[in-house]
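need the 3D shape of this:
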Amino acid sequence: MTTTAFFPGCQPQPAPCPMIAMAPVVTVTIPASYVPAVKSLHLKACQDGACKEEDLELMPGYVSIDQGCRPEGMCSATASPDGTRIGHLFLPTLSESPIDATASGAGTDGNPLPVRTMTFTPKASYPYGEQCGRFITANLVLDAEGLRQG
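From the prediction side, this is the model:
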């Protein structure tokens, strides 16, 4: 008679996945060069027959500044404001289907901003590997030239 023992340490273990989820949002970034012209921003996004729109709260944008790694392997970074403004429109669901987006708002001079429209397809990626699931992002950039996918 033969006995076989299975020890968890001897079996290949799946790579751990981070316990985070992407929020179902359309993100609009206003570059620093256009920020002085924008007082407020309104976004309407329609996907799969459902639309949502609202005035966006424009928050300061940041870039990560690498602070290097220590010999024991711990690495760090800090966030630094970059002069951009970022707004988010939360959608009930976000898929890889095309989105019709319309951006409008008010300029700092009191006049309406030009209404900008575009259709774009959100991007899917697997930043932590396919075993950890797909992340869908919908990023736009609004500047003096118009609205484009970021």
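
going forward, measure contacts and count neighbours with C-alpha atoms only.
OK.

can you give me the buried ones in the strand or helix carrying residue 80?
Element membership for residue 80 (DSSP states H and E) is strand 75-90. By neighbour count on 16 or more other Cα atoms under 10 Å, the buried set for strand 75-90 is 83-90.

now the other sequence, so there's something to compare against:
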Amino acid sequence: MDVQPKNPLPGFVALGAALLALAACGTGGLGAERPCTAIGSSPGLSVSVKAPDAARVASASLRVCWDGTCREPRIELRPSSTAVPMGCSGEGPDAVCGASVSPDGGKTGFAQVQDLPKRPVQVTLTLRDAQGRTLVDRRVDVTPKATFPNGEHCGEGGAQAALTVAHGTVTTR
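Prediction:
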């Protein structure tokens, strides 16, 4: 029985081509200053309820309408927080700075809305207390904007808009 050794060259060529392709994925294109990552952003609406209103709010619901159809995405409000600076050890570019997170008395949530357009939509936000009583029921028009989670040079993510409730008033961004 005559056994010939297998030629390793095709395997090395395939491995080299794969490594070259993988390295090219991180370049972000010729002349790019920063690479683009695979991070994305979901289309949808964020809701922020500021203190003291948030203390009474137990649940939220949304109704989002455009082109004659409406969607009612799920949204869950959670306690929000704010960053509190803890100072820096030194000055200059090598200084180490810290911060801690502290509850701010508010609540926040995000509702994914597939196919949310970058044109005006009608949103009805309803906030209820623990007994199911309506605290806020407002319809607002908002225009979702494109998001760029990696910067504009990497392409856009999902369209998003934000609603803020403060002192019973709903504002948009």
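
re the thing from before, would you mind giving the residues in structure 2 matched to whichever helix or strand comes after the strand holding residue 80 of structure 1?
Helices and strands here follow DSSP H and E; after strand 75-90 of structure 1, the next one along the chain is strand 99-107. Counting by TM-score structural alignment, strand 99-107 of structure 1 falls onto residues 121-129 of structure 2.

distance from that stretch to the middle of the chain?
The chain centre lies 20 Å from the centre of stretch 121-129 of structure 2; the measure is Cα atoms, centre = their mean, to the nearest Å.

buried stuff in it?
121, 123-129.

residue 172 of structure 2 contacts residue 160, doesn't it?
No: with contact defined as Cα atoms under 8 Å, residue 172 of structure 2 does not reach residue 160; the gap is 11.1 Å.

the more surrounded of those two?
Neighbour count, other Cα atoms under 10 Å: between residue 172 of structure 2 and residue 160, residue 160 has more, with 25 against 15.

tell me which element the aligned partner of that one in structure 1 is part of?
Taking TM-score structural alignment, residue 160 of structure 2 has residue 137 as its aligned residue in structure 1. Under the criterion of DSSP H and E, residue 137 of structure 1 resides in strand 135-143.

flag every buried residue along the helix or strand just after that strand.
Using DSSP H and E, the helix or strand that follows strand 135-143 of structure 1 towards the C-terminus is strand 146-149. Within strand 146-149 of structure 1, the residues that count as buried by 16+ other Cα under 10 Å are 147-149.
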